[in-house]
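A.B. asks: Let me see the structure of the following:
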Amino acid sequence: MHKQHRLAKREDFNKVFRFGKSVANQQFVLYHLTKPEHEFFRLGVSVSKKIGNAVVRNRLRRVMKEIVRLHKDGITLTADFILIARKPIAVMDYEQIESCMMHVLKKANLYKKRKGC
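C.D. replies: Got it, this is the predicted structure:
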C-alpha cells in the first residue's frame, strides 16, 4: 500500500477513534471519519495480541492491507478508517476474510462497487 494511503500517527488514530463512527460485524470493527479535504483514503490496521502470536498477527495485517489494495477503486476516497480484527478471523481463509471485510465496508457505506467492474 502506498504511503499516502497509510494512517500511521497516533494523533490521526485518536482523531478517528474520538470523532469517527464505528460499525462492526463478528470479525471486524471499523472506525471511520470523513475528511472532505483529502483526495484519498487512509487506512489503519490493528490486530491485537489476543488473536495470536506475531506470525499470525502479521499475516492478518498483510492480508487485510492486500484486500484493501485490491478493492481501493471502490472505496470512498475522502475518509480515514481503522480496521480492527476480532478473534474469529485467526482461523479464516483469505476468501472468508475478504467477504467479511467487504461486508463491514459496505455496512459503513465506504465501499461502492464501480460500474464496469
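A.B. asks: For the rest of this, base every contact and every neighbour count on C-alpha atoms.
C.D. replies: Fine.
A.B. asks: How far off centre is the helix or strand containing Leu60?
C.D. replies: Using DSSP states H and E, Leu60 maps to helix 54-70. Relative to the centre of its chain, helix 54-70 is centred 10 Å away, using C-alpha atoms, centre = their mean, to the nearest Å.
A.B. asks: who's in contact with that helix?
C.D. replies: By C-alpha atoms under 8 Å, 6 or more residues apart in numbering, the residues outside helix 54-70 that reach it are Met1, Val45, Ser46, Val47, Ser48, Lys49, Ile51, Ala90, Tyr94, Ile97, Glu98.
A.B. asks: The structure of the following sequence is requested for comparison with the preceding one:
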Amino acid sequence: MNQKLKKKIIMQYNEEFQHIYRNSKTLSDRYIVMHIIYNNKYNHKVGFAAGKKLGNAVTRNHLKRILREIYRKNTININDNCCILLVARMAAVTADYDTINKSFNKLVKKAGITKAVRKNDKKISS
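C.D. replies: The predicted structure follows:
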C-alpha cells in the first residue's frame, strides 16, 4: 500500500508559510519546530521547511524528505481540522529517521491533534 501525499495539501506558496508563521501555535523540541493553526483558510495543509543554517541544498532537501515521509506515514492518526508546518532544527541534521519520527509523534500528542481511535478500529503502526 504505497500512499502518496496529495499535492493539494502541501503548502507551496510563500503567503501560506507566512500566514502560518504569524498566526500559529508553536511546539518544539530538539529536532523539530511544529507550527499549528486550527480551523483556518488553509485547513488540512502541511508544509516542510529547513533553513539555510542547516547546511547546503542537499542536506536541507534530505531533511525535508524525511519530514515528508514521517508525516505521510503518520497522517492517518492526525486530525484534518488543522494546518501544520514542520521546520527542521540543527540537531535533526545528524539524527536518524527513528529519532525524528519519535520527536514528531511526541509533538503531535503534545499538540492534541491525534484522532481518537475507536475500540473496533485497528491501529496501523509504521
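A.B. asks: Can you give me the TM-score here?
C.D. replies: TM-score for the superposed chains, counting by TM-score structural alignment, normalised by the length of structure 1: 0.88, backed by 116 aligned residues with a C-alpha RMSD of 1.8 Å.
A.B. asks: ok so, going back, among the contacts of helix 54-70 of structure 1, name the ones in strands.
C.D. replies: Within the contacts of helix 54-70 of structure 1, membership in strands is found for Val45, Ser46, as judged by DSSP state E.
A.B. asks: If you rank the contacts of helix 54-70 of structure 1 by neighbours, which is first?
C.D. replies: Counting neighbours by other C-alpha atoms under 10 Å, Ile97 comes out on top of those with 22 neighbours.
A.B. asks: quick one: that residue from Lys35 of structure 1, how far?
C.D. replies: 27 Å (C-alpha to C-alpha, to the nearest Å).
A.B. asks: go on, Asn109 of structure 1?
C.D. replies: Distance from Asn109 of structure 1 to Lys35 of structure 1, by C-alpha to C-alpha: 14 Å.
A.B. asks: same deal with Lys87 of structure 1?
C.D. replies: Counting by C-alpha to C-alpha, the gap from Lys87 of structure 1 to Lys35 of structure 1 is 30 Å.
A.B. asks: Tell me which stretches of structure 1 form helices.
C.D. replies: Ranges of helices within structure 1 are 10-19, 54-70, 94-107, based on DSSP state H.
A.B. asks: Can you list the helices and strands that the first one packs against?
C.D. replies: Same thing as helix 10-19 of structure 1. Applying 3 or more C-alpha pairs under 8 Å, 6 or more residues apart in numbering; DSSP states H and E, one finds that helix 10-19 of structure 1 contacts strand 28-34, strand 79-85.
A.B. asks: Next: the last one.
C.D. replies: Counting by 3+ C-alpha pairs under 8 Å, 6+ apart, the packing neighbours recorded for helix 94-107 of structure 1 are strand 21-24, strand 28-34, helix 54-70.
A.B. asks: what's the most buried one of these?
C.D. replies: For those, the largest average neighbour count (mean count of other C-alpha atoms under 10 Å) is found in strand 28-34, namely a mean of 21.
A.B. asks: Which residue range of structure 2 does stretch 17-33 of structure 1 align onto?
C.D. replies: Under TM-score structural alignment, the counterpart of stretch 17-33 of structure 1 in structure 2 spans residues 21-37.
A.B. asks: cool, and stretch 61-70 of structure 1?
C.D. replies: By TM-score structural alignment, stretch 61-70 of structure 1 lines up with residues 64-73 in structure 2.
A.B. asks: Measure the mean distance from that stretch to structure 1 post-superposition.
C.D. replies: Following superposition, stretch 64-73 of structure 2 is found to deviate from structure 1 by 0.7 Å on average (mean C-alpha distance after the TM-score superposition for structure 1).
A.B. asks: check contacts around the residue nearest the centre of structure 2.
C.D. replies: With distances taken as C-alpha atoms, centre = their mean, the residue of structure 2 nearest its centroid is Leu86 (4.3 Å). Contacts for Leu86 of structure 2 (C-alpha under 8 Å, 6+ apart) come out as Ile32, Val33, Met34, His35, Val46, Gly47, Phe48, Ala49, Leu67.
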